[in-house]
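Asks: Whatever this is, show me its structure:
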Amino acid sequence: MKHIIIDCDPGHDDALAIITAIANKKKINILGVTTIGGNQTLEKVTANAKNILEYVDSSIPLATGQAEPLTKSLRIAPEAHGDSGMDGPYFHGEKYPIASDNAVLFMYNKIMECDHKVILVGLGPLTNIALLLKVFPQIKNKIEYISIMGGGLDHGNITPLAEFNIYVDPEAARIIFQSDLPIVMSGLDVTEKAEITVDEIESLQHKGRVSHLAYELLHFYNQSGRQFGFTNSPIHDLCAIAYILNPDIFSGCFYSVDVVTDGTARGLTFADKRFVSDKTKNTLVLDEVDRDKFVDLLIEALAVLDKN
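Replies: Modelled structure (predicted):
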């Protein structure tokens, strides 16, 4: 059993990652979900998280986090996720309770209360997690590793060099990568290979209510992705959860990773690939995924929740 906290900015792919984690109760214990300003404003992504958790009848505690990055103004992505941050489905209200409005303290308490080491899952800008490590450095002994969706060694998406989550708050990302904690990085190198096809999306339309929700999410996401050159839909954030559930469907290499925080390369993640280096290779950078098994993992999770 893995014990995790999901820090996110829902987001279509965040929603599918949360749903998949919830469906795998025998493998994952979700201690809490926290939100961070990213794909949209903190208010909007928190509303999206509430809607997803309520839709699947969850009782996982939800906490709100930072509205802005550490040093810059928030950059949102309505071009990818719509004005709500999760356009497509229609929800009937946001009744889900907020357990805390201080995600950093919430995470600290949940980690300290847990009898096991905890995996932190970062699906958005890493501001909340960076603040947790800076405010409570002693917490590192209780963290198994950090699984993030962010970065990319080959290319970016918000700029030619930078991936969106890292670009929004590279100062926070640098704190994570320099923390000496083990990190699993699901960057664009692997997430753009973790795609679901149009036919697979269509197959969800007439299944159960949770599969239909996934269809609505993915249908919008697929249409939106066309403007960026995608025919099928990479489910980026799901990779950070899928690795926890089944690391064998991924491969990658260990590197020392750092982040550029200024200039035209702001947000760039880069690896020290020198044969002789004294830097600790604490980041597993994923670069390949078994796409079929990845999609099966999602579809099987949806089927489990369809029965509930």
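
Asks: can we go C-alpha only for contacts and neighbour counts from here?
Replies: Fine.

Asks: can you map out the helices along the protein?
Replies: For the chain, the helices defined by DSSP state H occupy 12-23, 42-55, 78-81, 103-113, 127-135, 164-168, 170-177, 188-191, 198-202, 209-225, 238-245, 291-306.

Asks: Out of the ones you listed, flag the one nearest residue 152.
Replies: Evaluated with C-alpha to C-alpha, the helices of the chain place helix 188-191 nearest to residue 152, the distance being 4.8 Å.

Asks: I'd like the structure of this one too, to check against the first:
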Amino acid sequence: MPTPVVLDCDPGHDDAIAILLAAGSPEIDLRAITTVAANQTLDKVTLNARRICSAAGIAVPIARGCDRPLAGPLRVAEDIHGGTGMDGPAFGAVTAGVVEQHAIDVMHAHMPATLVATGALTNVATYLRRYGTAAVREIVLMGGSTGRGNTTPYAEFNIHVDPEAAHVVFTSGVPVTMVGLNVTHQALVTPEVVARLTTLGPLGRICGDLMTFFAATYREVFGFEAPPLHDPVAVARVIDPSLVACVEAFVGIETSGTYTRGATVVDLHARLGEPPNARVAVGLDVERFFDVVVEAVRNLS
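Replies: Model (predicted):
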């Protein structure tokens, strides 16, 4: 049976592909899309979710969530995702609407389910505080790293935006799978991958335009020759766990360090004496992963 999923996201170029992957894969029953401020403001990321759903004919509820972190100001990633949060393609008419209910209430209405989170964890933490943990089967998140970060030397962007929310999630007792930079940096969108996508009609060309813009900013900011497709790797773990190898480990969230706020402290060798609280991704079957992504886009085209 397909896995019921609520996808909480902040589109975002890679979030857009994550939406397509979740909607186009028969292994997932995509029940709702919820948006959270992170890559861009809440208004912009919600419009972007509507844009990609309109382009792909995806008809699931879209709900607006939290417009700021639990503590501190919002930091967006305009240097990576542009002024709209999803620069690059020319989108057509926006036909997908937004439901009136808050994202947290929409999440609850579609439980029990797996929560896949590809943005800051503000919505997920707020859900857990309001409704508890009983109905959440698992939280699979893109965020963190077993090594270095991409926003500060040791903090990955999604966790850095709201480390207090990440702390709530990792200490909740819900089964958590963390898919971090150490694995997503293996999922590089080469020109060959872009070429495969652009053969899939208008939707494939939108994907190609998304990845072309994404490649340019990653080259300028980080020196990458090809951009890493972060968020869909978390979705892929739900589609087929064998795509993403994981180990059990304790993950602590640094919320106060002068230089390390937002860092994920991953105790791979059990040095801290804490019991594991997460499955931590450590490997990716890259070739099969991109086959799954391309097939999902083909299914929607």
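
Asks: quick revisit: packed most tightly, which of the helices of structure 1 would that be?
Replies: Ranked by mean neighbour count, those are led by helix 164-168 with a mean of 28 (mean count of other C-alpha atoms under 10 Å).

Asks: By residue count, tell me the biggest strand in structure 2.
Replies: When structure 2 is parsed with DSSP state E, its longest strand is strand 244-253.

Asks: Now residue 163 of structure 2. Nearest residue, chain neighbours left out?
Replies: Spatial nearest neighbour of residue 163 of structure 2, chain neighbours left out: residue 262 (5.0 Å); criterion: C-alpha to C-alpha, 6 or more residues apart in numbering.

Asks: Please say which position in structure 1 the one you found maps to.
Replies: Correspondence of residue 262 of structure 2 to structure 1, assessed by TM-score structural alignment: residue 267.

Asks: Distance of its match relative to residue 70 of structure 1?
Replies: 13 Å (C-alpha to C-alpha, to the nearest Å).

Asks: So which of those two has more stuff around it?
Replies: More crowded of residue 267 of structure 1 and residue 70, by other C-alpha atoms under 10 Å: residue 267, with 30 against 18.

Asks: Overlap in contacts, residue 267 and residue 70 of structure 1.
Replies: Common contacts of residue 267 of structure 1 and residue 70 (C-alpha atoms under 8 Å, 6 or more residues apart in numbering): residue 169.

Asks: related to what we said a few turns ago, using a markdown table, lay out the helices of structure 1 together with distance to residue 152 of structure 1.
Replies: Listed next are the helices of structure 1 as a markdown table, based on distance: least, C-alpha to C-alpha, whole Å:
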| stretch | distance to residue 152 of structure 1 |
| --- | --- |
| helix 12-23 | 17 |
| helix 42-55 | 24 |
| helix 78-81 | 18 |
| helix 103-113 | 26 |
| helix 127-135 | 18 |
| helix 164-168 | 9 |
| helix 170-177 | 13 |
| helix 188-191 | 5 |
| helix 198-202 | 25 |
| helix 209-225 | 18 |
| helix 238-245 | 13 |
| helix 291-306 | 18 |
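
Asks: Relative to residue 64 of structure 1, which of those helices is closest?
Replies: Among the helices of structure 1, helix 103-113 sits nearest to residue 64 of structure 1 (C-alpha to C-alpha), with 5.4 Å.

Asks: got the contact list for the closest one?
Replies: Counting contacts by C-alpha under 8 Å, 6+ apart, the residues outside helix 103-113 of structure 1 that touch it are 5, 31-32, 34-35, 63-66, 100, 117-118, 128-129, 131-132, 136, 139, 142-143.

Asks: who's in contact with the residue nearest the centre of structure 1?
Replies: Taking C-alpha atoms, centre = their mean, the centroid of structure 1 lies closest to residue 123, which sits 1.9 Å from it. Counting by C-alpha under 8 Å, 6+ apart, residue 123 of structure 1 makes contact with 6-9, 14, 148-150, 165, 237, 240.

Asks: Dump those into TSV; add distance to residue 159 of structure 1 as well.
Replies: Below are the contacts of residue 123 of structure 1 laid out as TSV (distance: C-alpha to C-alpha, whole Å):
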residue	distance to residue 159 of structure 1
6	26
7	24
8	21
9	20
14	21
148	19
149	17
150	13
165	11
237	19
240	22
